[in-house]
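no sequence for this one, just the structure:
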C-alpha cells in the first residue's frame, strides 16, 4: 500500500486560480451560459467568499460551483482537485483525509460525490456492438467487527464488455450487481443476465451484433473479463479491506470508469464534475442496499424483449 509520505511527494501542486479556470471550462465547455436566460455575456463580481458570475442580460448571479458536483462545498478547490487526481488509482477516505488534511467525513463525502458523477454518466452509456458477459459472486472478506447477514454475503455481479471488432479487445466495460434470485450459481444461462441486458445494453437490435457468455478462464488461460474481475476484487481488498453491499455498486463503477477513461481519467472526471448536479450527504447515507440496477424487474423486461438479444 502506498504510504502517506510517498503520496504527497507524487502529488502535483494545484493552485486555486488554475483550479477555478479548469472548473470554468468543465462547467461551460462552450463558454459561459446564464442558467436563467442562456445569455453568453457576464460580469465577474468579487465577494469576500467567492466570485460570482452575473449575467449582463438578466443580472442573474451564479457561483462557479453551482450546478456542479461541488455545489455548496466549503472545501477549497485545490483539495477537490487533489481528490480528483488520487481517484485515478483509487484511495480510501481515511487516507484521503490525511493527504488533503480534511476530516474523514469530508473525505468520504468528496469520494462518494465523485463516484456519483461517474455513476450518472455510466447510466447514460449502454453497451453495444459485440458483447461478452461474465458472471460471478463478490464476497467481502471476513473481518473482525464486520458481519453481513447470510443473504448479503455473496453479491452476484455481471462483468459486461463491448469488444472492439478489429482488435478483439475490450472497448468499454461495466460491472453491475444483479438480483440474487435471478442469478444461479454455476448455471450461468442467459436468463441469469436478464437484468444486466435490460438495464445496461442498448435496446436497439441493430446496434447489438453478438453476445457471448464467457468463463473466468479457458484452455488458453485467464480470459480478459476474468482478469478484470480479479482486478476489481484485489483492488477492493487492498484499498478498503472489502466493501459491503450498500455502496458496492459505486466502487464497481469507479473501477470501470478508470478502465474506460484511460489514459485521460482525470480530465474526464473533471468534465463530469462540471456537468453533474450535486448529491447530498443524506442521499448517500440513506441509500438503500438494493442499488438502482436491481430495482426494476429486469428479468421480466428482458424476457419481453428477448428477441432483441442473440446469445451464444
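Right, received. Where do you want to start? Because the structure is a prediction, the values reported are computed rather than measured.

every contact and neighbour count from this point should use C-alpha atoms.
Fine.

show me where this protein has its strands.
Along the chain, counting by DSSP state E, strands occupy 42-45, 52-55, 61-63, 129-139, 154-163, 170-177, 208-213, 217-218, 221-222.

possible to save these as a markdown table with distance to residue 23 and mean neighbour count?
Output for the strands of the chain, formatted as a markdown table (distance: least, C-alpha to C-alpha, whole Å; neighbours: other C-alpha atoms under 10 Å):
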| stretch | distance to residue 23 | mean neighbour count |
| --- | --- | --- |
| strand 42-45 | 15 | 14 |
| strand 52-55 | 13 | 20 |
| strand 61-63 | 11 | 17 |
| strand 129-139 | 34 | 21 |
| strand 154-163 | 31 | 22 |
| strand 170-177 | 26 | 22 |
| strand 208-213 | 37 | 17 |
| strand 217-218 | 43 | 12 |
| strand 221-222 | 41 | 12 |
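
comparison target below:
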C-alpha cells in the first residue's frame, strides 16, 4: 500500500472521493488481501449492488468495508471520516466538536461530537508497548469544568480532577528530550493507585524518577530514583513531565475551555496520541484509521455510557 499523505494538497489528491477512501481502507483492513471475518477464507466477490461490500466465496457471508469497525452503520460519507481523522491527527491542537461541525459542514453538533468521540476511542492501541528506560513520573490536578465554570482553588483536591503522568527521558545530561508519554485519570495519590499506574504503563525493570512522594516507595519491579523536592522547584527536578502537564492544561483550556470528569480520560488519550506523534504528525492519519478498522462498533449510547462510567 502507498504511504500516507504528507501534506494537505497530497491528502486532497489522494482522497478526492469515497471510492479512493474505500480502496485505502481495504488495504488497511486486509493488508494481505481479503480475509472473511466469519470463516477466514481469502476469496471473495465484490458486490455491484452494494457499495464496498464483499461476499465470501467460502461461507457466503457479506462484509462491507465499514462492518465491524468504528464506522459500522455510519451514514457519514467516507470522505468525512477521512477529513475528520486527518484534522484530528495532524492539527497541532485538534478540534472541538463545534469547530469540526463548522469545518466539515455537519448537520448537527451531536454528529460532530459522536464522530470525534469515536476517533478518540481509537487513539489508544491495545497492543502498544509500555514505557521503558528512565521515566519521569508525577501527578497533578486540574480544575473541573462545571455548568458554572471551573471550580476548585488552593491545595484541596475537592472540585479537581487528578491525573498521573509518565514520560520517557531520552539522551543524557543537558541534551535530554522526552520520548513517549502516558496520562491516566486517578482517584487519589495513594500507594495502591500510583503503584498500579506504574505497573500498567511502565515496563518491568525500568527506572522511575519521582519528586519523593512516599506513595511511590517500593514500586514493584522498578528502580526508583527518589528526588525529594524540598526547597527546590519541582519543575527543576522533573522538567519534562511538568512541561507536559503545563502544555496539557493550556491545551484543555484553549481548545475545550476546561474538561469534565466523565470525559477526561478520552481527552487525555487524544493529547497523548498527538504528543507521541509530534515529530511525524501526518503518519498519525494512517495509524488512526488503522485503529478505527480494528475497534469494535460503538453507538452513541455506548459512548455516553462509557463516559458516564469513567
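Arrived safely, thanks for sending. Model, not experiment: these values are computed from the prediction.

hmm, back to that, mind putting the strands of the first structure into a markdown table with distance to residue 262 of the first structure?
Shown next, in a markdown table, are these (distance: least, C-alpha to C-alpha, whole Å):
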| stretch | distance to residue 262 of the first structure |
| --- | --- |
| strand 42-45 | 35 |
| strand 52-55 | 33 |
| strand 61-63 | 31 |
| strand 129-139 | 20 |
| strand 154-163 | 15 |
| strand 170-177 | 11 |
| strand 208-213 | 24 |
| strand 217-218 | 25 |
| strand 221-222 | 22 |
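
aligned to residue 139 of the second structure, what sits in the first structure?
Alignment of residue 139 of the second structure against the first structure is given by TM-score structural alignment, with residue 135 as its counterpart.

thought that match was touching residue 155?
No - assessed by C-alpha atoms under 8 Å, residue 135 of the first structure is found out of contact with residue 155, at 10.7 Å.

what's the longest helix in the second structure?
Longest helix in the second structure, counting residues (DSSP state H): helix 239-256.

now do the first structure
helix 104-123.

quick one, helices of the second structure?
Using DSSP H, helices in the second structure cover 8-14, 18-29, 78-90, 97-104, 109-121, 191-201, 234-237, 239-256, 264-275, 283-294, 300-308.

would you turn those helices into TSV with distance to residue 149 of the second structure?
As requested, those are exported to TSV (distance: least, C-alpha to C-alpha, whole Å):
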stretch	distance to residue 149 of the second structure
helix 8-14	36
helix 18-29	41
helix 78-90	26
helix 97-104	18
helix 109-121	20
helix 191-201	29
helix 234-237	28
helix 239-256	11
helix 264-275	16
helix 283-294	32
helix 300-308	19
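
related to what we said a few turns ago, helices or strands up against the longest helix of the first structure?
Counting contacts by 3 or more C-alpha pairs under 8 Å, 6 or more residues apart in numbering; DSSP states H and E, helix 104-123 of the first structure packs against helix 77-86, helix 93-100, helix 245-261, helix 265-275.

try 7 Å
helix 93-100, helix 245-261 (3 or more C-alpha pairs under 7 Å, 6 or more residues apart in numbering; DSSP states H and E).

gap between the longest helix of the second structure and the chain center?
In terms of C-alpha atoms, centre = their mean, to the nearest Å, the centre of helix 239-256 of the second structure is set 16 Å apart from its chain centre.

who are the packing partners of it?
So helix 239-256 of the second structure, by 3+ C-alpha pairs under 7 Å, 6+ apart, packs with strand 134-146, strand 160-170.

tell me which of those lies nearest to residue 53 of the second structure.
strand 160-170 (42.9 Å; C-alpha to C-alpha).

what residues in the first structure pair up with the closest one?
Using TM-score structural alignment, strand 160-170 of the second structure lines up with residues 154-164 of the first structure.

ok, now stretch 247-258 of the second structure?
Under TM-score structural alignment, the match for stretch 247-258 of the second structure is residues 231-242.

which residues does that stretch contact?
The contact list for stretch 231-242 of the first structure (C-alpha atoms under 7 Å, 6 or more residues apart in numbering) reads 91-92, 140-141, 243, 255.

one more pass at 8 Å, please.
For stretch 231-242 of the first structure, the surrounding residues in contact (C-alpha atoms under 8 Å, 6 or more residues apart in numbering) are 1, 90-92, 138, 140-141, 243, 252, 255.
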